[in-house]
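Novice: give me a model of this one.
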Amino acid sequence: MQALIGTGVALVTPFKKDFSVDTEALVKIVNYQIDNGIDYLVVLGTTAESATLTKSEKELVIRTVVDANRGRLPLVLGVGGNNTNEVIEELQSRDFSDFVAILSVSPYYNKPTQEGIYQHFKAIATMSPKPIILYNVPGRTGSNMLPATVHRLAKEFDSIVAIKEAAGDLVQAMKLLQNKPDNFLVISGDDMITLPMILAGGSGVISVIGEGFPKQFSQMVRLGLERKVDQAYELHYALADAIDMIFEQGNPAGIKEVFKILGLSENTVRLPLVNVNQGLADKLCEFTKTLNEK
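Specialist: A predicted model of the protein is given here:
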């Protein structure tokens, strides 16, 4: 899965001030990623506020991204949930011809055991028409998919090709990397530890900060993969404050504020999320202007 090496971004769903989906802004955001060096796009992940989108809105987002992309970058579609049968039904009914893989989150809220997580993804792996990227994000799901479970799935199912690892635990990431199958990709889902994960053997990132500052972040990832460590860390530290800021008051409120500053979209989010406060908005504005002047 060479298409998944490098920098992917988890696209937001931009909304107008009336909270409707802003397709014109979404087209701008897609082009902004492509023009600034991003390697692939992830549609309808957590950052897309997919939990607040209706079925018809999700279809609108998919069509808009596919049409705007025009085959220029590989696309990954988020298909996951805490109802295994429902996920399988979507896998069986949807046309995935425009996508190279699916991103499937570990079941949330139910808090399954490791065996439950394994059985969930086993069921998905046997039915998926596309390669699967596992998604471990304990801060959102309430359960941690342990390295032993990931390795078990990766070794038993050829369709499971990668994991987006977002536990924020570098030791756990290193354990994933230490014993993974040779052709299995470990992708960072945590922007702050992306570079050390790459240098330890990771394959890249599915990023949030990367869609706000795609040129700088994708170059950092590229330099890391090339083992140009000093140059890569120079970019890492140039972006580190922004990484903290965009998550300080919730995702995607922070990155949407950056898009407003860049003139790409409104900063509108849907409840229960709210906009960042004015103090954080001012700090993000100052950072963005300073970085773009360099």
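
Novice: CA atoms for contacts and neighbours, from now on please.
Specialist: OK.

Novice: quick one, what contacts residue 10?
Specialist: The neighbourhood of residue 10, defined by CA atoms under 8 Å, 6 or more residues apart in numbering, consists of 41-48, 206-208, 211.

Novice: between the residues you listed, which sits nearest residue 258?
Specialist: Comparing the contacts of residue 10 against residue 258 with CA to CA places residue 211 closest, at 9.5 Å.

Novice: which outside residues touch the longest helix along the chain?
Specialist: Assignment by DSSP state H gives helix 229-248 as the longest helix of the chain. Contact with helix 229-248 is made by 191-192, 195, 209, 216-217, 219-221, 223-224, 252-255, 280, 284, 287, as judged by CA under 8 Å, 6+ apart.

Novice: what about these, which are in helices?
Specialist: In helices, judged by DSSP H, the following of the contacts of helix 229-248 are found: 195, 209, 216-217, 219-221, 223-224, 253-255, 280, 284, 287.

Novice: and those, which is closest to residue 140?
Specialist: For these, the closest approach to residue 140 (CA to CA) belongs to residue 253, at 15.9 Å.

Novice: and that closest one, how many neighbours?
Specialist: For residue 253, the neighbour count with other CA atoms under 10 Å is 24.

Novice: the structure of the following sequence is requested for comparison with the preceding one:
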Amino acid sequence: MEQLMGTGVALVTPFKDDLTVDTSALERIVEHNIQGGVDYLVILGTTGESVTLSKAEKQLVMDVAIRANAGRLPLVLGVGGNNTAAVIEDLTTLDLSEFTAILSVSPAYNKPTQEGIYQHFRAIANASPKPIVLYNVPARTGSNMLPETTVRLAHDIPNIVAIKEACGDMIQIDKIMKEKPEDFLVISGDDFTALPTVLAGGAGVISVLGQGLPAAFSKMIALGSNGNTDEAYEIHHALLPAMQLIFEEGNPAGIKTVFETFGLCSAGVRLPLMEATPGLKKRIADFLKSFNRVHA
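Specialist: So this is what the prediction gives:
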């Protein structure tokens, strides 16, 4: 799955002032990332506020992203949940012909055992017409998919090709790296661990901040992948304040503030999320002004 190497970005779903989907803004954001040099686009993930979108809105986002991308970059679609049968229904009824792979999150809220997580992913991988990228994000799901489960899935099921690992623990990431099949990709799911994961042998990142600053983030990952550690860490350290700022009041409130600052979309999010506070918006804008002055 070389198409999933490098910098992927988990795109927001932009809203108008009335909180309906802003299709024009989504087109601008897709173009912003393509021109910024990212390697692939992920839609309808956590950052895309998929849990507060209707089926019709999800289809609209898919259609707009496909049209705006126009075949230029690989597309990955988020299809996950804590109802295995419902996930399988989506995978077998949606038109997935334009997508390279499916990103599927480990079940949240019902806190399955490791065997339950294994059987969930086994069932959806066997039903999916597209390769599956596992997504482990314990801070959101309430349960951690352990390295042993990830490696077991990677060895047992050919249609499971990668993991987006957002545990935030390099020891866990290193263990997966050590025990995985050679062609199984380990992708960072945290902006903070993106460069360390690449330097440890990972395939890249699915980033939140990267969609706002695609040129800088993509350059950092490319430098890290090519072994240019010092240059890569210079960019990492320059981006570190933004990584902290955009998650300070939750995701995607922070990254939507970045886009609002750039004039690409509004900062609106749907309840129960809240738009970033004026104080945070100012600090994000101040960072972007300073960063662009140095790194433009």
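
Novice: give me the TM-score for these two chains.
Specialist: Once superposed, chain against chain, the TM-score is 0.99 (TM-score structural alignment, normalised by the length of the first structure); 294 aligned residues with a CA RMSD of 0.5 Å.

Novice: could you dump the contacts of residue 10 of the first structure to a markdown table with distance to residue 34 of the first structure?
Specialist: Formatted as a markdown table, the contacts of residue 10 of the first structure follow (distance: CA to CA, whole Å):
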| residue | distance to residue 34 of the first structure |
| --- | --- |
| 41 | 9 |
| 42 | 13 |
| 43 | 14 |
| 44 | 18 |
| 45 | 18 |
| 46 | 21 |
| 47 | 18 |
| 48 | 18 |
| 206 | 15 |
| 207 | 14 |
| 208 | 15 |
| 211 | 10 |
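
Novice: list the buried residues of the helix or strand containing residue 154 of the second structure.
Specialist: Residue 154 of the second structure is part of helix 147-156, with elements assigned from DSSP states H and E. Within helix 147-156 of the second structure, the residues that count as buried by 16 or more other CA atoms under 10 Å are 147, 149-151, 153-155.

Novice: just to revisit the earlier point, how about the longest helix of the first structure: buried residues?
Specialist: 232-233, 235-236, 239, 242-243, 245-247.

Novice: related to what we said a few turns ago, so which of the ones in helices among the contacts of helix 229-248 of the first structure comes closest to residue 64 of the first structure?
Specialist: Distances from residue 64 of the first structure to those, taken by CA to CA, are shortest for residue 255, at 20.0 Å.

Novice: mind checking what residue 82 of the second structure lines up with in the first structure?
Specialist: Residue 82 of the second structure maps onto residue 82 in the first structure when the alignment is built from TM-score structural alignment.

Novice: please apply the same query to residue 285 of the second structure.
Specialist: Going residue by residue (TM-score structural alignment), residue 285 of the second structure aligns to residue 285.

Novice: ok, now which ones touch the residue nearest to residue 6 of the second structure when sequence neighbours are not counted?
Specialist: Taking CA to CA, 6 or more residues apart in numbering, and ignoring the residues beside it in sequence, residue 6 of the second structure has residue 204 as its nearest neighbour in space, at 4.4 Å. Residue 204 of the second structure makes contact with 4-8, 186-188, 194-195, 197-198, 221, 225, according to CA under 8 Å, 6+ apart.

Novice: just residue 15 of the second structure next, same as before
Specialist: 21-22, 265-269.

Novice: of those residues, closest to residue 36 of the second structure?
Specialist: Distances from residue 36 of the second structure to these, taken by CA to CA, are shortest for residue 265, at 16.9 Å.

Novice: secondary structure element for the closest one?
Specialist: Assigning secondary structure by DSSP H and E places residue 265 of the second structure outside every helix and strand.

Novice: is it true that it touches residue 259?
Specialist: Yes - here residue 265 of the second structure reaches residue 259: they are 5.6 Å apart, a contact under CA atoms under 8 Å.

Novice: between those two, which one's more packed in?
Specialist: Comparing residue 265 of the second structure with residue 259 by other CA under 10 Å, the one with more neighbours is residue 265, at 24 against 20.

Novice: Three-state assignment for residue 24 of the first structure, please.
Specialist: Here residue 24 of the first structure is recorded as helix under DSSP: H, G, I helix; E, B strand; the rest coil.

Novice: how about the one 4 residues further on?
Specialist: Put simply, residue 28 of the first structure is helix when judged by three-state DSSP.

Novice: that one: neighbouring residues, count only.
Specialist: When neighbours are counted by other CA under 10 Å, residue 28 of the first structure registers 14.

Novice: hang on, isn't residue 267 of the second structure packed against residue 274?
Specialist: No - applying CA under 8 Å as the test, residue 267 of the second structure and residue 274 come out as separate, 9.6 Å apart.

Novice: more neighbours: which of these two?
Specialist: residue 267 (24 against 15).

Novice: I'd like to know how far the more buried one sits from residue 121 of the second structure.
Specialist: Using CA to CA, to the nearest Å, residue 267 of the second structure is found at 34 Å from residue 121 of the second structure.

Novice: what of residue 182 of the second structure?
Specialist: From residue 182 of the second structure across to residue 121 of the second structure, the span is 20 Å (CA to CA).

Novice: ok, those two, which is more surrounded?
Specialist: Higher neighbour count among residue 182 of the second structure and residue 121: residue 121, with 24 against 10, using other CA under 10 Å.

Novice: quick check: which element contains that one?
Specialist: Residue 121 of the second structure belongs to helix 114-127, assigned by DSSP H and E.

Novice: which elements pack onto that helix?
Specialist: Applying 3 or more CA pairs under 8 Å, 6 or more residues apart in numbering; DSSP states H and E, we find helix 114-127 of the second structure packed against helix 84-93, helix 147-156.

Novice: of all these, which lies closest to residue 163 of the second structure?
Specialist: That would be helix 147-156 among these, by CA to CA, at 7.8 Å.

Novice: what helices or strands is that closest one leaning on?
Specialist: The contact analysis (3+ CA pairs under 8 Å, 6+ apart) places helix 147-156 of the second structure against helix 114-127, strand 160-165, helix 170-179.

Novice: will you turn these into CSV that also has distance to residue 291 of the second structure?
Specialist: Below are those laid out as CSV (distance: least, CA to CA, whole Å):
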stretch, distance to residue 291 of the second structure
helix 114-127, 41
strand 160-165, 28
helix 170-179, 28
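
Novice: of those, which stretch is the most buried?
Specialist: Among these, strand 160-165 has the highest mean neighbour count (mean count of other CA atoms under 10 Å), at a mean of 25.

Novice: next, the angle helix 147-156 makes with that one.
Specialist: Counting by axes from the mean of the first three to the mean of the last three CA atoms, to 10 degrees, strand 160-165 of the second structure points 160 degrees away from the direction of helix 147-156.
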